[in-house]
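Visitor: okay, structure incoming, though there's no sequence with it:
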């Protein structure tokens, strides 16, 4: 099987290369870029010295159409131009950008400040939150890979919404991310002197992942109201911790909640529900496709706290994309994703 990575020189692209170049079902991994074509990949990523002989190629639509899979690890605004040219050909497409996640074009235009992808493309794109949408992913030819914050948040909240355990209008999400989520391009916000020993809130009530999270929550419970969602940049390279709060609809103890989560995710290979009373840290999923979850009830306030941690570049991007590819191929979804966390 031959696959292509468009946007191969970004952090998401190089993680896709790391996973796909060792995937047992991938024969060739072709790297594309709109700005660095004709250069050895190792020039961009010297850690691949002796491991990669690939050259970065220019984007050639006709060539990509004949691949088995094309991964679009591109900034938002690019995929909506490329996807219509690839869909309907041989290649199945997995888009890691935000261009195809929102079904309502007006929502995209409001939150992403640009023109939406064509509606027929939006309608064909399957939201690739694998654990919750596996059957649709199996039949898909075009995947909208979820965002990193939505992945952690939605996996954390899903059991509560599906079991009707919380007031769907009471959800508050406090999320923190490492610097790699901002991409490889240098900026003042990611400058060492600005971020080291600093904790910064950003995009307050304006983050583009808000409508994506709300869209999926409403599919699970139409009464879900607007969420409160805040994001913080923390001085580490990778990882997301999403801490979620909601009002319980009935008295329920932590032990019962833990049992519900354990049963809900019993057959999900990448979801690890931590023992009751134990809470995960981001380093415990570093470099893996795991999402670790903990849940605890507060009988004093009758609220629940859920903690979810992921590696934003793996489960929040490249790993989930490969997981979706595996499901689309009908093979074990863990193929090529057997990695122990890197610790410490």
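Guide: Nice, thanks for sending it over. Here the structure is a predicted model, which is why all the values come from computation and not from measurement.
Visitor: from here on, contacts and neighbour counts on C-alpha atoms
Guide: Will do.
Visitor: strands of the stretch 101-250 of the chain, start to end?
Guide: With DSSP state E, counting those that start in this stretch as the criterion, the stretch 101-250 of the chain has strands at 126-127, 142-144, 172-177, 200-202, 228-233, 240-247.
Visitor: right, and residue 122 touches residue 98 too?
Guide: No - Residue 122 lies out of contact with residue 98 (CA atoms under 8 Å); the separation is 11.2 Å.
Visitor: returning to that earlier point: which of the strands of the stretch 101-250 of the chain is buried the deepest?
Guide: strand 142-144 (a mean of 27; mean count of other CA atoms under 10 Å).
Visitor: quick one: list the elements packing against it.
Guide: Counting contacts by 3 or more CA pairs under 8 Å, 6 or more residues apart in numbering; DSSP states H and E, strand 142-144 is packed against strand 92-95, strand 126-127.
Visitor: now do stretch 230-237: distance to the chain's middle.
Guide: 16 Å (CA atoms, centre = their mean, to the nearest Å).
Visitor: quick check: the gap between residue 205 and residue 225.
Guide: Distance from residue 205 to residue 225, counting by CA to CA, to the nearest Å: 14 Å.
Visitor: more crowded one of these two?
Guide: Neighbours per residue (other CA atoms under 10 Å) separate residue 205 from residue 225, with residue 225 holding more: 15 against 12.
Visitor: ok, now which ones touch the closest residue to the more buried one other than its chain neighbours?
Guide: Sequence neighbours aside, residue 169 is the residue nearest to residue 225 in space, at 4.3 Å (criterion: CA to CA, 6 or more residues apart in numbering). By CA atoms under 8 Å, 6 or more residues apart in numbering, the residues touching residue 169 are 223, 224, 225, 226, 227.
Visitor: this is the other structure I want to compare:
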């Protein structure tokens, strides 16, 4: 019999938080016992999200660690950057299992964190405790862990597209160029000029060029699997759609392999990992084909004319890039089947 646990979600009125609610409501081993929002405490959740009128908790709780620890066994922190730095240690010290969906504990280097996030890193003792939960790559580290740092959306889609071929040593790791495009929900629910309808609609633009805070997170993963320092060029773009990330990756092979051999390398690497799907030759994934699901779809094109390999990787940024992967990590943490509560077929069209 599977162990049932009580879950709290902190940051429940953001897009990642509400997606966690949607998934955990149908998870057979989880009961949501606390839904927390510092900005909306005491109000009904349906006031912020009318589609959740039948959720089992009546009102949003405040960020009260003893109260949350009394109600829950595991807490998901779907909070803005900087918040988890303060509250995750308190949650851990109270005996809770913690899955942090923010970026506060992803980077192991304090210097790197402070340079890219422009704020001081959390206490080193807690950073060391955090297991980086890129499930298909480092999933063996997750079972039995108390503290999971959930990967970012761009790092998930890009790292899954690169790890097998980087680990195999088939490419020049100094040649990596990533051109990534995200839907607007990746910026969160807060309002701003870059997410204003009139600015985004019928528009397409690059942002944080060579400065995106997810750059060192991807490089950390690639360096870990390569066994040496890996750096890359990483450019992000905002496109006028709600969900999805498409990462187009350009690399230069240094080992002569056919496209079929590259495809087989990826299939073998992700064998037994149900949420990564490798496309057949000449078939390339689109964001609509993973919408609302926990899948990452990957396709390839080896250009014999230029010698470059193009890798195309797609996810739903709110699911595989946030809430879905957090639930996947919960499953691994608890020793449950990895797919429990995540068997969503993509919504199409």
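Guide: Okay, I see it. Just so you know, these numbers come straight off a predicted model, no measurement behind them.
Visitor: name the residues of stretch 212-229 of structure 2 that are buried.
Guide: By 16 or more other CA atoms under 10 Å, the buried positions in stretch 212-229 of structure 2 come out as 213-223, 225-226.
Visitor: tabulate those residues (TSV), appending distance to residue 29 of structure 2.
Guide: Output for the buried residues of stretch 212-229 of structure 2, formatted as TSV (distance: CA to CA, whole Å):
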residue	distance to residue 29 of structure 2
213	34
214	32
215	35
216	35
217	31
218	32
219	35
220	33
221	31
222	34
223	36
225	33
226	37
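Visitor: the residues you listed: which two are farthest apart?
Guide: With distances taken as CA to CA, the most widely separated pair in the buried residues of stretch 212-229 of structure 2 is 213 and 226, at 21.1 Å.
Visitor: counterpart of residue 314 of structure 1 in structure 2?
Guide: Aligned by TM-score structural alignment, residue 314 of structure 1 pairs with residue 319 of structure 2.
Visitor: tell me the counterpart of residue 21 of structure 2 in structure 1.
Guide: For residue 21 of structure 2, the aligned position in structure 1 is residue 17, judged by TM-score structural alignment.
Visitor: how about residue 7 of structure 2?
Guide: Aligned partner of residue 7 of structure 2 by TM-score structural alignment: residue 3.
Visitor: so which of the strands of the stretch 101-250 of structure 1 comes closest to residue 64 of structure 1?
Guide: Of the strands of the stretch 101-250 of structure 1, nearest to residue 64 of structure 1 by CA to CA is strand 142-144, at 14.2 Å.
Visitor: what's the average distance of the closest one to structure 2?
Guide: Aligned to structure 2 and superposed, strand 142-144 of structure 1 gives a mean residue distance of 0.5 Å (mean CA distance after the TM-score superposition for structure 1).
Visitor: residues touching that strand, excluding its own?
Guide: 87, 92-101, 124-128, 137, 324.
Visitor: quick one: distance of stretch 284-298 of structure 2 to the chain centre.
Guide: Stretch 284-298 of structure 2 has its C-alpha centroid displaced from the chain centroid by 14 Å (CA atoms, centre = their mean).
Visitor: next one: stretch 302-312 of structure 1
Guide: 16 Å.
Visitor: ok, now stretch 216-228 of structure 1?
Guide: Distance, stretch centre to chain centre, for stretch 216-228 of structure 1: 19 Å (CA atoms, centre = their mean).
Visitor: do the same with stretch 206-224 of structure 2
Guide: Centre to centre, stretch against its chain (CA atoms, centre = their mean), the figure for stretch 206-224 of structure 2 is 14 Å.
Visitor: for that stretch, measure first residue to last.
Guide: End-to-end distance (CA to CA), stretch 206-224 of structure 2: 28 Å.
Visitor: equivalent range in structure 1 for that stretch?
Guide: So stretch 206-224 of structure 2 sits over residues 201-219 in structure 1, by TM-score structural alignment.
Visitor: and the residue with the shortest distance to the centre of structure 1, how far is that from residue 323 of structure 1?
Guide: Among the residues of structure 1, the one closest to the centroid is residue 316, at 2.8 Å (CA atoms, centre = their mean). Applying CA to CA, the value for residue 316 of structure 1 to residue 323 of structure 1 is 11 Å.
Visitor: what about residue 105 of structure 2, how many neighbours?
Guide: For residue 105 of structure 2, using other CA under 10 Å, the count is 32.
Visitor: quick one: map it onto structure 1.
Guide: By TM-score structural alignment, residue 105 of structure 2 lines up with residue 100.
Visitor: give me the three-state assignment for that match.
Guide: At residue 100 of structure 1 the chain is in coil, as set by DSSP: H, G, I helix; E, B strand; the rest coil.
Visitor: that one against residue 78, yeah?
Guide: No - the pair residue 100 of structure 1 and residue 78 does not pass the contact test of CA under 8 Å, sitting 10.8 Å apart.
Visitor: what sits against the aligned residue in structure 2 for residue 164 of structure 1?
Guide: Structural correspondence for residue 164 of structure 1 with respect to structure 2 (TM-score structural alignment): residue 169. Applying CA under 8 Å, 6+ apart, one finds that residue 169 of structure 2 lies in contact with 226, 255.
Visitor: cutoff 10 Å now
Guide: 163, 225, 226, 253, 254, 255 (CA atoms under 10 Å, 6 or more residues apart in numbering).
Visitor: between those, which is closest to residue 65 of structure 2?
Guide: residue 225 (36.5 Å).
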